[in-house]
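1. with the input below, show me the fold.
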Amino acid sequence: MLPETFKHTIHGVHGENGDVWIRGLPDRLAGWEEKYGIKIGNFYPMTFHFVAEVTLYGGEEAVIKAGLPADKELINEKNALAVFGKGTGMIKLLEDHTDEGFLLLEKAVPGTILSDSMKDEKAVAAAAGVMEEIRADDWDSKHFPHLSDWFKGLERAEDIPERYIKKASVVVKELLSEMHHPTLLHGDLHQNNILSHHGVWKAIDPKGVIGEKEFETAVFCRNYLFDKHHPFAVLQNRLSLFEKAAGLNLDKMIRWGYCGAVLSACWCKEDHMPCADENLKLADLYEKLL
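-> Just a heads-up that it's a prediction; the model follows:
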């Protein structure tokens, strides 16, 4: 049985097309099992894609990730994995079946999530190490969106107070004009997307976006923040730790963090998800540091 929260999210993002895809997914999975000799096992937590354990035809344990036909995010992830796969910081792409709507991916073993294993000081150090390992020099060999494309989402904002949109639009314009050494970023490098694999930390689920490395910290700094007793102090500490561990520019991390929080709030509204208010609270914290 697919989780109801997953069905709700797919409907919110894709509407009737998502509902049709959900209804046809069991038959589609069974068809892939028969066609490719695979056996789909336990489900993983899902948000925007179906994700589950899978046993390949040769007995190897792996992961299947599936989305709607012509899913741009899945295709983009495939392209990002192809580039990042030349390094050591990312889980490998085993088979590309995006023409049918799925990928087969290396399975992290034991797969412990970074957020479950250590406090912020060590977690930031681990994340900074992964950031260094997944950097790519040949990203221009594939087509990836640019942060300027992502931030066009500010123009589609609905039900977001205008002051946030105005400020984020000004700040992001400044940041984009200052960006002289763009590179391919993971784009969603938070604590739940960094897993242990045979004694080292590996990233999963790359978005693949062209930007500057200071943007990469924004999602990590947001996660597991408002369950802390003093979120503002925790945010300041995380930024300081990234500055020291990864040699990142503190001012740019703060500005990208503010803009990223506002953009995330816009996306939450666009996808009918209840996360906009928390992202605006995060923007308020960053604004104190601007």
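2. contacts, neighbours, all on C-alpha from now
-> Noted.
3. all strands of the stretch 101-250 of the chain, in order?
-> With strands called from DSSP state E, counting those that start in this stretch, the stretch 101-250 of the chain shows them at 102-106, 110-113, 183-185, 194-197, 200-203, 209-211.
4. possible to save those strands as a markdown table with mean neighbour count and distance to Val124?
-> A markdown table is the format used below for the strands of the stretch 101-250 of the chain (neighbours: other Cα atoms under 10 Å; distance: least, Cα to Cα, whole Å):
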| stretch | mean neighbour count | distance to Val124 |
| --- | --- | --- |
| strand 102-106 | 22 | 24 |
| strand 110-113 | 14 | 13 |
| strand 183-185 | 24 | 17 |
| strand 194-197 | 22 | 11 |
| strand 200-203 | 24 | 12 |
| strand 209-211 | 23 | 20 |
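5. so which of the ones you listed gets nearest Val130?
-> Closest to Val130 of those is strand 200-203 (Cα to Cα; 6.6 Å).
6. one more, please, to line up against the first structure:
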Amino acid sequence: MMSLSEKIGNAKGDKRMHTLPQTFCDTITHLHSHKGQKWLTDFPQLIRYCEQRWHITIHSHFPLSYHFVAPARKADGSELVVKFFIEPSELLHEFVEELNLSKKRILLWGYAHSVLATCWLIEDRQDAASFLRAIEAFQHLFEYY
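-> Predicted structure coming up:
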């Protein structure tokens, strides 16, 4: 399998290369078979979608192992880190095994963290939209599990 390499631009015509290392691609296809191959094939569209949806610019990735992790910048200039993985529940299972905690406890912790962060942002008169979405996501995950 060849490394995935595609020029991905934003609305301003900016062209950046997001090249996934061969070892990362091999790991993803080894662990996730056809689902992993499809994820790698769809990766350029995923990057474009996220950049457009959340008005961010995703930069070159950090060293990769099982997940794509990269620095990004919001339209207002603030910085963040994005993490992409194939299965949303994959991360939860990782924490459950590593920390020897129940899924319910981890989801409640994430929910509580999101609520607190939202309160602090609102108190500081900052945009809390991302944490409001996180609260909603944790509510859905809690209902699922």
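7. care to give me the TM-score?
-> After superposition, the two chains reach a TM-score of 0.53 (TM-score structural alignment, normalised by the length of the second structure), with 94 aligned residues with a Cα RMSD of 3.2 Å.
8. for Tyr66 of the second structure, helix, strand, or coil?
-> coil (DSSP: H, G, I helix; E, B strand; the rest coil).
9. so what corresponds to it in the first structure?
-> Residue-level alignment of Tyr66 of the second structure against the first structure, with TM-score structural alignment as criterion, gives Phe48.
10. pull the number of nearby residues for that match.
-> 16 (other Cα atoms under 10 Å).
11. now the one 3 residues further on
-> By the other Cα under 10 Å criterion, the neighbourhood of Val51 of the first structure contains 22 residues.
12. contacts only, for it.
-> With contact set as Cα atoms under 8 Å, 6 or more residues apart in numbering, Val51 of the first structure has these partners: Phe43, Tyr44, Pro45, Val63, Ile64, Lys65, Ala66.
13. and those, which are buried?
-> Neighbour-count burial (16 or more other Cα atoms under 10 Å) is assigned, among the contacts of Val51 of the first structure, to Phe43, Val63, Ile64, Lys65, Ala66.
14. now the strands of the stretch 101-250 of the first structure in JSON lines, with distance to Trp21 of the first structure?
-> Supplementary listing: the strands of the stretch 101-250 of the first structure in JSON lines, determined by distance: least, Cα to Cα, whole Å:
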{"stretch": "strand 102-106", "distance to Trp21 of the first structure": "13"}
{"stretch": "strand 110-113", "distance to Trp21 of the first structure": "29"}
{"stretch": "strand 183-185", "distance to Trp21 of the first structure": "30"}
{"stretch": "strand 194-197", "distance to Trp21 of the first structure": "29"}
{"stretch": "strand 200-203", "distance to Trp21 of the first structure": "28"}
{"stretch": "strand 209-211", "distance to Trp21 of the first structure": "27"}
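15. quick one on the thing from earlier: ok, the match of Tyr66 of the second structure touching His11?
-> No. Assessed by Cα atoms under 8 Å, Phe48 of the first structure is found out of contact with His11, at 10.0 Å.
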